[in-house]
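> Model the structure of this input:
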Amino acid sequence: MKNKNLEDILKRYKAGRATPEEQALLESWIMFGNMPAHDLSETELGADVMIAAKGLPVVKQGKIRKIWWTAAAAILLCFSASYLYEMTFHNNQSISEYANDIKPGGNDAALILADGRKISLNEAQDGEIASESGVSIKKTANGELIYTIGTNGNKNASNDEVFNTILVPTAGQYQIRLPDGTKVWLNSKSSLRFPVQFSAHERKVELVGEGYFEVMHQKSKPFKVKSGEQTVEVLGTHFNIMAYGNELSGKVTLLEGSVKVENKSNVKVLVPGQQAEYVSGQLSVSKVDVADAVAWKNGYFRFNESLRSIMTKISRWYDIEVVYEDAPDDALVFEGEISRARNISSVLKLMQSTGNVHFKVEGRRVTVSR
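Here you go, the predicted model:
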């Protein structure tokens, strides 16, 4: 490859203007150390690699110290200027080698109305799809469900609360705006049960799975989220709850404001940057990087965890079955970031490039081996 062509691809990649083919080619070079020779200086190379290799995973095992994505670390992880060599297209290992590639999930959900009717939000037309207790329910073109109280909404409401439930399947996600203006993003395999109109004294919803909340402030009416055996209470704040039934723990991560997390035997009050973790009836609080908790809501996988934990998240988003040939080493921690809009091959290649794990895709089954 011509030196000028390589420089041009790097520049377009950094500017976000690379074609899908150029992006895949460059990422493959980075993953497998097959960068063509060129005449960029080592300083220039370091700057380019730091940006291009941002998504490359770092592997930690046992008590090995954490490695950060600096220019120097990227060069050490990917390649060194003194070891660059010419590559031809016939020996380039492309992402397309996965014959059974699997596309990512997307906006998908079903709405269960109070009378039991089920509306597929994928099939429903944009605009008003239902009306209950004086509340209009509308679907937008960008995958959001909006509840709006009409002029006579409160007058039409009965003393008994009327509940709706939104169900998000595997490989799905959806956004909803509740009657009070609170916004909720739901991740794959999640559900939210909520009243069409909140009571006069509190706003209470029930979550299964994972959701990110931006709660509209109402001083006289606290907002409560029940998830499993814990309840999160707020007035107005931004937080994420992860409470899947098949996970060993549940987590509440606070980005803004203040929340109270409570179960039968514990009460914890969080400040921004803290996470409450619920394990076997006990609550513990720690300081975390909140970006990890909300990466899914922003369209990314951001990993800093074990292989088993990562594959659980991947299985929900791509609707796959994961089979392990060998028992996963939970002491092995992968770090990395990649868009959730990419096909599964891109995610698996990123992890496989560490040399610590291998994958085989057959239909919707992914076999994991060492």
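> all contacts plus neighbour counts: C-alpha atoms, from now on.
OK.
> Secondary structure element holding Leu77?
Counting by DSSP states H and E, the element that carries Leu77 is helix 71-78.
> Run through the neighbouring helices and strands of that helix.
helix 20-32, helix 42-52 (3 or more C-alpha pairs under 8 Å, 6 or more residues apart in numbering; DSSP states H and E).
> Could you pull out the buried residues of the longest one?
Of the residues in helix 20-32, those scored as buried under the neighbour-count criterion (16 or more other C-alpha atoms under 10 Å) are Glu22, Gln23, Ala24, Leu25, Leu26, Glu27, Ser28, Trp29, Ile30, Met31, Phe32.
> quick one: contacts of that helix?
Applying C-alpha atoms under 8 Å, 6 or more residues apart in numbering, the set of residues contacting helix 20-32 from outside is 9-10, 13, 34-35, 52-53, 56, 78-79, 92-95, 349-350, 353.
> Second input sequence below; structure requested for side-by-side comparison:
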Amino acid sequence: MDNFKDNETDIQHLIISSLEGTASEEELLVLQKWLEESEQHFLLFHAYRQDWIQAGCVQRYQTEEAWKKVEHRLFHRMSVKHLFLWTRIAGYAALVVLMIAVGYVFMRRDQDKDQAYVVEGNIEPGGKKAILVLGSDEKVVLGDEAEETLLAGNTTVKKEGNTLVYGEKHAKETAGEYNRLITPRGGEYAVVLADGTKVWLNAESELHYPVHFPEHEREVHLKGEAYFSVSKQAGKPFVVCVGDSRITVLGTEFNVRNYQDEVVATTLVKGAVRIHDAGRECDLTPGQQAVIEADGIRVREVDTDLYTAWKDGYFIYREKTLEDIMKELSRWYDFTYDCQSEELRQMTLTAKLRKFDRVEDIFDILKRTGRLDFAIQGKNVTVVAK
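I've put the predicted structure just below:
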């Protein structure tokens, strides 16, 4: 890597020759070797290859123009929250552009092969949509509308952007009253509860919660997946009920996944939580995940970003089976799928995907493995081996 950094001019010329399809086989092998050196290189390649394509960067770019464009896109479009992913490569802008160029060349060389998959349909990424069910069973459809005020029983709920915000007003009148926030397949939404706790609800999920919390405890019920940022209130624990399990906290940030036919998984980002299930319990510290299984609660150390990135617009997979990836993608993009063999279902992949990209772009990234292809017909996707 140091040689690359020290020979920036050579790299720029290699980028252009790669974009024009004139790079030699030896040069492409060098690029391929770099991509295979680490998972970080692999993730960078996939994250920014699409940026290059969408920017319309094609063969006739001058060296300086291309260099400045991609360097600017790299360091000025990242959110502060994600800068940690890139701090170690701030001095390696050349490598990033190089990586993008290789992706473009590989895409061009595989273009004829990629045309093999069928696209007959319009599968769109999910969006901000949900249904609010009031205590009277009245249903309110939520979408991307501007700010507005809703009446939930005896209390007023503000809709600020794509977030519902409850207040503590009219506490006595709303005692014992519950609302439900339901996200469909292809939807997500956020809500700030009466105590100030914020909950991000993932696709195909449901949160059941009181309009006003009683004096001594705060309890909600979850189906599906949600990320919680719990407002700290001494002596008034916050409890998330998932099936027969209870997660108790005072003030913390954590993710809970409780989809049908999946084990309950709690991933702790900040603070501390206690898991209760069938007479068993365990405490988590930040960076740990608890999985509730038939024979007990299994605790392990994890990279929390793998389990919380969905909240920030990404899907990140590290050695994840294709079956698990397709489950999540189908829930977000609202399609059905079929893998044509067990070998395909158990294939493991590593990738970072932008969840608001077109599904065709997502599949194109997954196809970079060279071992699978996708046929799209309407809302149905078939995964086949190459």
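> Now intersect the contacts of helix 20-32 of the first structure with the helices, please.
Among the contacts of helix 20-32 of the first structure, the members falling in helices are Ile9, Leu10, Tyr13, Ala52, Cys78, Lys349, Leu350 (criterion: DSSP state H).
> Pull the contacting residues for the counterpart of the third one in the second structure.
In the second structure, the residue paired with Tyr13 of the first structure is Val70, using TM-score structural alignment. For Val70 of the second structure, the set of contacting residues under the criterion of C-alpha under 8 Å, 6+ apart consists of Trp52, Val97.
> possible to save the ones in helices among the contacts of helix 20-32 of the first structure as a markdown table with distance to Ile310 of the first structure?
What follows is these, written out as a markdown table (distance: C-alpha to C-alpha, whole Å):
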| residue | distance to Ile310 of the first structure |
| --- | --- |
| Ile9 | 31 |
| Leu10 | 29 |
| Tyr13 | 27 |
| Ala52 | 22 |
| Cys78 | 22 |
| Lys349 | 14 |
| Leu350 | 12 |
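> and which of the residues you listed is nearest Lys297 of the first structure?
Distance to Lys297 of the first structure across these (C-alpha to C-alpha) is lowest for Leu350, with 20.7 Å.
> counterpart of the closest one in the second structure?
Counting by TM-score structural alignment, the partner of Leu350 of the first structure is Ile365.
> which element is the residue nearest to that match when sequence neighbours are not counted on?
Of all residues beyond its chain neighbours, the one nearest Ile365 of the second structure is His46 (6.5 Å), with distances taken as C-alpha to C-alpha, 6 or more residues apart in numbering. According to DSSP H and E, His46 of the second structure maps onto helix 39-54.
> likewise Val322 of the first structure?
Element membership for Val322 of the first structure (DSSP H and E) is strand 321-324.
> And Val205 of the first structure, what's its match in the second structure?
Under the alignment by TM-score structural alignment, Val205 of the first structure pairs with Val220 in the second structure.
> ugh, wrong one, Glu325 of the first structure
Structural alignment places Glu325 of the first structure opposite Gln340 in the second structure (criterion: TM-score structural alignment).
> got the contact list for Val259 of the first structure?
If you count contacts by C-alpha under 8 Å, 6+ apart, Val259 of the first structure has them with Val232, Glu233, Val234, Leu235, Thr237, Val269, Leu270, Val271.
> that older thread, and the strand holding Val322 of the first structure against the second structure, how far off on average?
Following superposition, strand 321-324 of the first structure is found to deviate from the second structure by 1.0 Å on average (mean C-alpha distance after the TM-score superposition for the first structure).
> What residues of the helix or strand following that strand count as buried?
Downstream of strand 321-324 of the first structure, the next assigned helix or strand under DSSP H and E is strand 332-339. Using 16+ other C-alpha under 10 Å as the burial criterion, the residues of strand 332-339 of the first structure that qualify are Val333, Phe334, Glu335, Gly336, Glu337, Ile338, Ser339.
> Show the residue spans covered by the strands in the stretch 51-200 of the first structure.
Residue ranges of the strands in the stretch 51-200 of the first structure, as given by DSSP state E, counting those that start in this stretch, are 58-61, 106-107, 110-112, 118-120, 127-132, 135-139, 144-149, 163-168, 172-177, 183-186, 190-195.
> possible to save those strands as JSON lines with mean neighbour count and distance to Tyr244 of the first structure?
Written out in JSON lines, the entries for these read as follows (neighbours: other C-alpha atoms under 10 Å; distance: least, C-alpha to C-alpha, whole Å):
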{"stretch": "strand 58-61", "mean neighbour count": "18", "distance to Tyr244 of the first structure": "26"}
{"stretch": "strand 106-107", "mean neighbour count": "18", "distance to Tyr244 of the first structure": "19"}
{"stretch": "strand 110-112", "mean neighbour count": "18", "distance to Tyr244 of the first structure": "19"}
{"stretch": "strand 118-120", "mean neighbour count": "15", "distance to Tyr244 of the first structure": "23"}
{"stretch": "strand 127-132", "mean neighbour count": "15", "distance to Tyr244 of the first structure": "29"}
{"stretch": "strand 135-139", "mean neighbour count": "20", "distance to Tyr244 of the first structure": "26"}
{"stretch": "strand 144-149", "mean neighbour count": "21", "distance to Tyr244 of the first structure": "22"}
{"stretch": "strand 163-168", "mean neighbour count": "22", "distance to Tyr244 of the first structure": "13"}
{"stretch": "strand 172-177", "mean neighbour count": "23", "distance to Tyr244 of the first structure": "15"}
{"stretch": "strand 183-186", "mean neighbour count": "23", "distance to Tyr244 of the first structure": "12"}
{"stretch": "strand 190-195", "mean neighbour count": "21", "distance to Tyr244 of the first structure": "8"}
